[in-house]
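Novice: give me a 3D structure for the following:
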Amino acid sequence: MAVVWLLTVFAAVYLVQRGAFRLWGAKGIRYERSFSAPYAFAGQRVTLNETLTNGKPLPLPWIRIETMMPSMLRFGSPGSEMAVSSGQLLQNHASLFSLPPFTKVRRKHEVLCAHRGVFRLSSLTCTFGDLLGTPAGTLALTADCEIAVLPAIREAARLPVSVRQFMQSSLGHPEAFREDHYQIAGIRAYRSGDSMKQVNWSATAKTGQLLVNKRESMVDNDAIVLLNAELLDAAENRRVPPEAFEEAVSFAASVIHHLMNSGGKAGLVFNGQAGERRDVPLRVEPRAGREHLFALLRLMAEFEPVVRRELAYVLEELAASGLRNANVLLISAFLTPKQRMLVDRLRQSGNRVETLLLYREAIA
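Specialist: Got it, this is the predicted structure:
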């Protein structure tokens, strides 16, 4: 009789607590997540921050947050409170929490950005359980966050000799850094010989260092990087592997990065798929400034080797547009005889065109 009584009490307690968790367990749950930086370069590490809040008097013995993420974001060694199941393109990330009443828990995960791209995390599934460990309910939540993984930047010394010579030539015009334009391009440290009229007193007061307004140069030191998305060489009947395109994007990003950090202006032409951009081909005119640099790198994070216009047509359009006295770096896995002829046509128009062919170029 005592056993029956104990079983009855146990069943009643179980049903009451289970009903309480099923009725109120989902109330007051808030989940937020964010990356420690809005962007990173491929190969760098960032932190994914999770915040889970229980805003009610009922404790949650356990709650599991599950979400699907791109496999290009690689987590460190998972602990007892985290599990990661990875596939080729996606991975399932699960975090386990235990929340007393009116509690906020913050957790940080180190993430390796293994591949360029723009990665968005949105929906997730929240499962919570009762005192005996059995699931009591499921809740669908939304916690949007995004990170742009920019192409890897190579050191200038690791770029091919021809590319380094191209950059030096683009920046080596006489008086290439003469600031003789009315347009202000930022601020810089004071140099001997600068006019006191150029001093930016507001910035000087804030930093304690004498700073002057930096002006644009009227001398043309623009450079245009033309990136070819074609991977199929029909003339030679061979297909270049996707790794060659990733190398091409890295070279293009590195050249633009080093040119603009040295005071030059850079533009970009791309004949492939660039995220949601509908320009065919994508063409960004040369400009200077940090904002323009990161706008270009952000675009390149979404480049895909999906040809939207053949390189031959792009070269014909550039020649027909009246392009003159421009510094053009063409990065491609290969060049067909027709493409070489069009490159020569651009050169005959007074442009300097340097080609970087990935399967032939040796790294110096």
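
Novice: rest of the way, CA atoms for contacts and neighbours
Specialist: Noted.

Novice: do a quick rundown of the helices in the stretch 1-150 of the chain.
Specialist: 2-24 (DSSP state H, counting those that start in this stretch).

Novice: longest strand in this protein, by residue count?
Specialist: Secondary structure of the chain read by DSSP state E shows that its longest strand is strand 135-150.

Novice: what's the strand or helix carrying residue 163 in contact with?
Specialist: Using DSSP states H and E, the element containing residue 163 is helix 161-171. For helix 161-171, contacts defined as CA atoms under 8 Å, 6 or more residues apart in numbering pick out 156-157, 221-223, 255, 259, 262-264, 327, 329, 354, 356, 363-364.

Novice: which of the residues you listed sits closest to residue 101?
Specialist: Residue 101 lies nearest to residue 255 out of the contacts of helix 161-171, by CA to CA, at 54.6 Å.

Novice: how about this one, so we can line them up?
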Amino acid sequence: MIRAALRGLTTRGRSFLAAAAAATVSAFALGERELLQVAGLLAALPILAVIAVARTRYRLSCTRAVHPGRIQAGNPASVALRLENLSRVPTGVLLLEEQLPPALGEPPRFVLDRLASRQWSSVEYPIRVDVRGRYEIGPLTVRLTDPFGLCELTRSFTRTERIIVTPQVTPLASIPLEGDQSGMSPNQPRSTVARGEDAASTREYRVGDDLRRVHWKSTARTGELMVRREEQPRESLGTVLVDTRFSAHRGTGPTSSLEWAISSAASITCHLLRAGFDLHLVTDAGVDAELRPESGENIALGILAEAEASRIQSLGMALDRLQHERDQLLVAVVGLLTPEECARLAAARTGGTSIAVLIDSTAWASLPGAAKSDAERRYQENVARLAAAGWKVLPARPGARISSLWTLAGTAGGGAALAGGGPEAPEGHGAPNGQWASNGSGVPR
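Specialist: Down below sits the predicted model:
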């Protein structure tokens, strides 16, 4: 500890030792013995400071609380530190410094006054994160010093705090999400389609279901193996597909098309979970998470908070994971698609509502005239193909808001496409006032 304290000598302390050495040399060179007394005094002060700091045996505890518990990207938050002196001796003035990753800002520094035995004090500092992800706060370091500022010793707590910064979640309006061929009301859950008296108490057989629950009467009538619903007589099922491929997006940082896609997917997923849906969250990176309304929101936000741009080139594996129940809801938030991927996505539509948030990622990049025209042509071809297959296509461009697109998705029939990306789309894209427009085949006019 003495060695550590010696290494902690401040510039002032080292200057005192240098002055002591100079006085000693001068005393022998000039034959002035009185200078040795001055040299001894100059050397004694930093040495005593080193001993005092090294023998300091403070027992301190530190607790940390982050408010709010769930932080959304772009929103402010605060961290409260509570420091308590557990030893019997009072502390001196403490210099505190919190360790933070660069994304959370500059490390905050505090000066804490003397703490008596069993006394505690608290400090609070703000943080603001513009990029989602998982971060680690801490550890807290304490700098001990003597009253003259000759020696400074740094000690560090070991405890850190992990925080998750989730994507921005935008509240969405409730819209009709009925199956096109189910004949059900807009507010009726998707899997309780009107297929007879037993429709509300049966569902399609899934791998792993107990064969003793097979409902033979419904099986004979529908031609498909049906089982009784014992716990959930009415289910709302859906799948949300999120395209995180690096090749499918453009732009960098919080304003990239990837961040727009993840934030939109988070908003849609949370909205559907709050509406009572059982969801599958699927990504091209291999995620296939089952989400329940009671606990799925935290799971989904945790997954999307740590999602990174994947190097996977094809969306094929994600399309293979889509659940193909007869009347389930499908929502796909996708970037640039090849004609083959677009054809597969179009064919994945079931009898339920299918919504494609089709991001025009090239609009996030600066392209020359010819390349821009070619990208626009291919994009409109994908819009037309999905719309013709019965998808509700929501073209998204820079400036579009998922809340506006989602609301407009409830005002159009299957196969419609919103031109341009909503009222917030940049000038030159889309129909006036964000209205729906098509030429009959789903191609925007």
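
Novice: top of the contacts of helix 161-171 of structure 1 by neighbour count?
Specialist: Neighbour counts for the contacts of helix 161-171 of structure 1 peak at residue 223, which has 28 neighbours (criterion: other CA atoms under 10 Å).

Novice: which residue in structure 2 aligns with that residue?
Specialist: With TM-score structural alignment defining the correspondence, residue 223 of structure 1 maps onto residue 238 in structure 2.

Novice: please report the distance of the closest residue to that match other than its chain neighbours from residue 27 of structure 2.
Specialist: Leaving aside its chain neighbours, residue 238 of structure 2 sits nearest to residue 329 (4.3 Å; criterion: CA to CA, 6 or more residues apart in numbering). Going from residue 329 of structure 2 to residue 27 of structure 2 by CA to CA, to the nearest Å gives 92 Å.

Novice: let me see the contact set for the residue nearest to residue 238 of structure 2.
Specialist: Going by CA under 8 Å, 6+ apart, residue 329 of structure 2 touches 177, 179, 190, 237-239, 350, 352-354.

Novice: tell me which of the residues you listed are still there in structure 1?
Specialist: Contacts from the contacts of residue 329 of structure 2 that recur in structure 1, judged by both residues aligned by TM-score structural alignment, their matches' CA atoms under 8 Å, are 179, 237-239, 352-354.

Novice: widest-spaced pair of the residues you listed?
Specialist: 179 and 239 (14.1 Å).

Novice: circling back: the next helix or strand after the helix holding residue 163 of structure 1 aligns to what range in structure 2?
Specialist: Counting by DSSP H and E, the next helix or strand C-terminal to helix 161-171 of structure 1 is strand 184-189. Counting by TM-score structural alignment, strand 184-189 of structure 1 falls onto no part of structure 2.

Novice: and strand 184-189 of structure 1, how far out from the chain's middle?
Specialist: In this view, strand 184-189 of structure 1 has its centroid 27 Å away from the chain centroid, taken as CA atoms, centre = their mean, to the nearest Å.

Novice: stretch 163-182 of structure 1 now?
Specialist: Between the centre of stretch 163-182 of structure 1 and the centre of its chain there are 28 Å (CA atoms, centre = their mean).

Novice: stretch 47-63 of structure 2 too?
Specialist: Centroid separation for stretch 47-63 of structure 2 versus its chain: 41 Å, with CA atoms, centre = their mean.

Novice: what residues sit buried inside that stretch?
Specialist: Residues of stretch 47-63 of structure 2 classed as buried under the neighbour-count rule (16 or more other CA atoms under 10 Å) are 47, 49-51, 53-54, 58, 62.

Novice: and for stretch 22-29 of structure 2?
Specialist: 23-24, 26-27.

Novice: return the member of the buried residues of stretch 47-63 of structure 2 nearest to residue 405 of structure 2.
Specialist: Nearest to residue 405 of structure 2 among the buried residues of stretch 47-63 of structure 2, with distances taken as CA to CA, is residue 62, at 46.9 Å.

Novice: what's the separation between the residue mapped onto the closest one from structure 1 and residue 6 of structure 1?
Specialist: In structure 1, residue 62 of structure 2 lines up with residue 31, judged by TM-score structural alignment. The gap separating residue 31 of structure 1 from residue 6 of structure 1 is 39 Å, by CA to CA.

Novice: count the neighbours of residue 108 of structure 2 for me.
Specialist: By other CA under 10 Å, 14 other residues sit near residue 108 of structure 2.

Novice: what lines up with it in structure 1?
Specialist: Residue 108 of structure 2 maps onto residue 93 in structure 1, with residues paired by TM-score structural alignment.

Novice: pull the contacting residues for the closest residue to that match other than its chain neighbours.
Specialist: Leaving aside its chain neighbours, residue 93 of structure 1 sits nearest to residue 84 (4.7 Å; criterion: CA to CA, 6+ apart). Taking CA under 8 Å, 6+ apart, we find residue 84 of structure 1 in contact with 75, 78, 91-94.

Novice: cool, and residue 161 of structure 2?
Specialist: 64, 136-138.

Novice: tell me the counterpart of it in structure 1.
Specialist: Checking TM-score structural alignment: residue 161 of structure 2 goes with residue 145.

Novice: what of residue 344 of structure 2?
Specialist: Using TM-score structural alignment, the equivalent of residue 344 of structure 2 in structure 1 is residue 342.

Novice: picking that back up, would you turn the buried residues of stretch 22-29 of structure 2 into TSV with distance to residue 115 of structure 2 and secondary structure?
Specialist: Below are those laid out as TSV (distance: CA to CA, whole Å; DSSP: H, G, I helix; E, B strand; the rest coil):
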residue	distance to residue 115 of structure 2	secondary structure
23	39	helix
24	40	helix
26	44	helix
27	44	helix
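
Novice: any idea how far residue 79 of structure 2 is from residue 65 of structure 2?
Specialist: 6 Å.

Novice: circling back to that earlier point, which SS class is the match of residue 223 of structure 1?
Specialist: Three-state call for residue 238 of structure 2 (DSSP: H, G, I helix; E, B strand; the rest coil): strand.

Novice: number of residues surrounding residue 345 of structure 2?
Specialist: So residue 345 of structure 2, with other CA under 10 Å, has 23 neighbours.

Novice: now do residue 11 of structure 1
Specialist: Residues lying near residue 11 of structure 1 (other CA under 10 Å) number 11.

Novice: enumerate every residue touching the match of residue 108 of structure 2.
Specialist: Shown in contact with residue 93 of structure 1 (CA under 8 Å, 6+ apart): 66-69, 82-85.

Novice: for residue 175 of structure 1, which non-adjacent residue is closest in space?
Specialist: Nearest non-adjacent residue to residue 175 of structure 1, counting by CA to CA, 6+ apart: residue 219, 7.2 Å away.
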